[in-house]
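Student: Test case, fold it:
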Amino acid sequence: MMRPQFSSDPRELLGKCALVTGGTKGAGAAIARKLAAAGASVIVSARTMPTEAMATEVILADLSTAAGVETLVTRLSQQGGSVDILVHNLGGSSAPGGGFSVLTDAHWQEAFGLNLLPAVRLDRALVPTMAARRRGVVLHISSIQRRLPLPDATTAYAAAKAALTTYSKALSKEMGPQGVRVLSVAPGWIYTSAADAMVQEIAARRDIRPEAARQTILDALGGIPIGRPAWPEEVAELVGFLVSDRAASLHGTEYIIDGGTIATI
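Tutor: Now for the predicted structure:
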């Protein structure tokens, strides 16, 4: 698969401060690079320091806990800066396969603690300042699994992402009249380094070529009409547009980027 390349106007987000959670890997890192290339001052949060140097500032915090969110908010306040763009990219699932019956309370709590509550807590801390200035953009990264859950292993993850989308819509109704735009993006399969590692593992385990291993995943998803997953940079392009002034009238809506995986309107 050919990785796409995009250009950016380095003045589009000049003077804006952006915070991207989970911004050191995959789509989060691509989003952080995109916003920085568009002129924003970008801060990313992560649980561990990335192995590769980043052009953006990294604040270490475990946002799956209330204490971690407080750590991040404290660091931001110490720097005296206010956030103009808040991208909630943090999320994921480590639940075992086997369907709903193997999911314990701990699995459910972990899913909501990683995919919903960090956004709720951070918004509660940072959005009031946006409202006081009557400007700002909040963007939640959801998932098409909120509509197409994979019951073998991601029931709790899908439910948490559905809750995130619903929460995002409710927040948009409250904050729109106060000058803050709120949106969500629902990606399908994104070809991150973790996705590639999964493809390579399947290929090695089944003694097949990586192309065939990718096809097994496509088949499990019910097919992707364009024939491939999205690249992180493509998700970042959508996010970069949505948080810019070019999208000033877009609010309270979820945008799907899945190559046509969801077959219905």
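
Student: switch to C-alpha atoms for all contacts and neighbour counts from now on
Tutor: Will do.

Student: Residue 223 contacts residue 263, doesn't it?
Tutor: No - if you go by CA atoms under 8 Å, residue 223 and residue 263 don't touch, sitting 9.7 Å apart.

Student: So which of those two has more stuff around it?
Tutor: residue 223 (19 against 9; other CA atoms under 10 Å).

Student: so what's the closest residue in space to that one that isn't next to it in sequence up against?
Tutor: Nearest residue to residue 223, sequence neighbours excluded (CA to CA, 6 or more residues apart in numbering): residue 261, at 6.4 Å. Going by CA atoms under 8 Å, 6 or more residues apart in numbering, residue 261 touches 188, 221, 222, 223, 224, 225.

Student: Helix or strand: which one has the residue nearest to residue 145 when sequence neighbours are not counted?
Tutor: Spatially, and ignoring its direct neighbours in sequence, residue 145 is nearest to residue 158 (5.1 Å; CA to CA, 6+ apart). Assigned by DSSP states H and E, residue 158 belongs to helix 155-175.

Student: now residue 19
Tutor: Counting by DSSP H and E, residue 19 is part of strand 17-21.

Student: how about this one, so we can line them up?
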Amino acid sequence: MESNHNQYQDLAGKTALVTGGTKGIGKAIADKLSQAGARVIITARQQPEETNLAHHFIEADLTQPQQVDQLAQAIHETFGGLDILIDNIGGVTAPGGGFSSLTDQDWEQELQFNLLATIRLDRALLPRILEKKSGVIIHISSVAGVKPVWYHNLAYAVSKAGLNAYSKALSNELAPKGIRVLTVSPGATNTPLMQGLVQNFAATSGLSAEEAFQRMAAQAGGIPMGRMAEPEEVASLVHFLVSPAASYLTGANYLIDGGTVPVV
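Tutor: Take a look at the predicted model:
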């Protein structure tokens, strides 16, 4: 059943960019914003296998500064700017095993993918957004940024913690200028990336996929709800945050983790 927000097309007339929008959480967000009436642009490093795309696709590797500039130019020329920016790209690229398993290259790659690509894209697109004196930026972070698991995601967690700090600082700078900046931090979510991590852990540990997931969840402190999130659940939160209903929200980090982080 569609929410009332979708029924009323509360994003009609808005243009949104969702990075990493061809699969997983990014695809779910792109679909949700489109259902709410937004014109949606998606990016990824490779052309998606799906040929009948519902959104406007621009190929771009956001770890490459020149491609970021080209993306920004294409958006400005074709769409005249943005109202909503969802910085969603990211993922675990470095090996597990703790500090001794990580090389300088591992650290640099993780920071490029999960932090610097977002900063670079914001810098390229913000001047036009500021001209409108309104807009919303959502940074998709991770529970790992506030609750790292050293064995599985040390470098990733550090990069996401950096993203959280950057997002908070940017929100303070842009709030007086009419731009809202928020962070969404999913926990374990049923995406191809997460499925791959579970399968790899299962293969190296001699466990079934379900046993591997339960052990990974336990190492992260457990998930009181006992399951992963679905990408559509994360997308619903993002839709609310970019909608007019959330017009007084900025600077916060919203955990969507099934209760994993044990804080009040």
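
Student: Overlay them and tell me the TM-score.
Tutor: Overlay of the two chains. TM-score (TM-score structural alignment, normalised by the length of structure 2): 0.92; 261 aligned residues with a CA RMSD of 1.9 Å.

Student: thinking again about what came up before, and the strand holding residue 19 of structure 1 against structure 2, how far off on average?
Tutor: With mean CA distance after the TM-score superposition for structure 1, strand 17-21 of structure 1 departs from structure 2 by a mean of 0.3 Å once superposed.

Student: ok, and what's touching that strand?
Tutor: Residues from elsewhere that reach strand 17-21 of structure 1 (CA under 8 Å, 6+ apart): 28, 31-32, 35, 40-46, 81-90.

Student: And stretch 219-234 of structure 2, by the same measure?
Tutor: By CA under 8 Å, 6+ apart, the list of residues contacting stretch 219-234 of structure 2 from outside reads 24-25, 28-29, 32, 147-149, 186-191, 217, 256-261.

Student: for structure 1, what spans make up the helices?
Tutor: 26-37, 66-78, 105-115, 117-133, 155-175, 193-206, 210-220, 232-242 (DSSP state H).

Student: check contacts around the residue nearest to residue 145 of structure 1.
Tutor: By CA under 8 Å, 6+ apart, the residues touching residue 158 of structure 1 are 143, 145, 146, 147, 148, 149, 150.

Student: now residue 244 of structure 2
Tutor: residue 10.

Student: what does residue 106 of structure 2 give?
Tutor: Neighbours of residue 106 of structure 2 in contact, by CA under 8 Å, 6+ apart: 93, 94, 95, 155.

Student: For these, give me CSV that also has neighbour count and distance to residue 56 of structure 2.
Tutor: What follows is these, written out as CSV (neighbours: other CA atoms under 10 Å; distance: CA to CA, whole Å):
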residue, neighbour count, distance to residue 56 of structure 2
93, 15, 27
94, 20, 31
95, 17, 34
155, 28, 33
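
Student: Just the ones of those residues in strands?
Tutor: Using DSSP state E, no member of the contacts of residue 106 of structure 2 falls in strands.

Student: and residue 31 of structure 2, what pairs with it in structure 1?
Tutor: The alignment partner of residue 31 of structure 2 in structure 1, by TM-score structural alignment, is residue 33.

Student: that older thread, return the most buried member of the helices of structure 1.
Tutor: Mean neighbours per residue, mean count of other CA atoms under 10 Å, is largest over those for helix 26-37, with a mean of 25.

Student: that older thread, just tell me which of the helices of structure 1 ends up closest to residue 9 of structure 1.
Tutor: Proximity to residue 9 of structure 1 (CA to CA) singles out helix 26-37 among those, at 7.3 Å.
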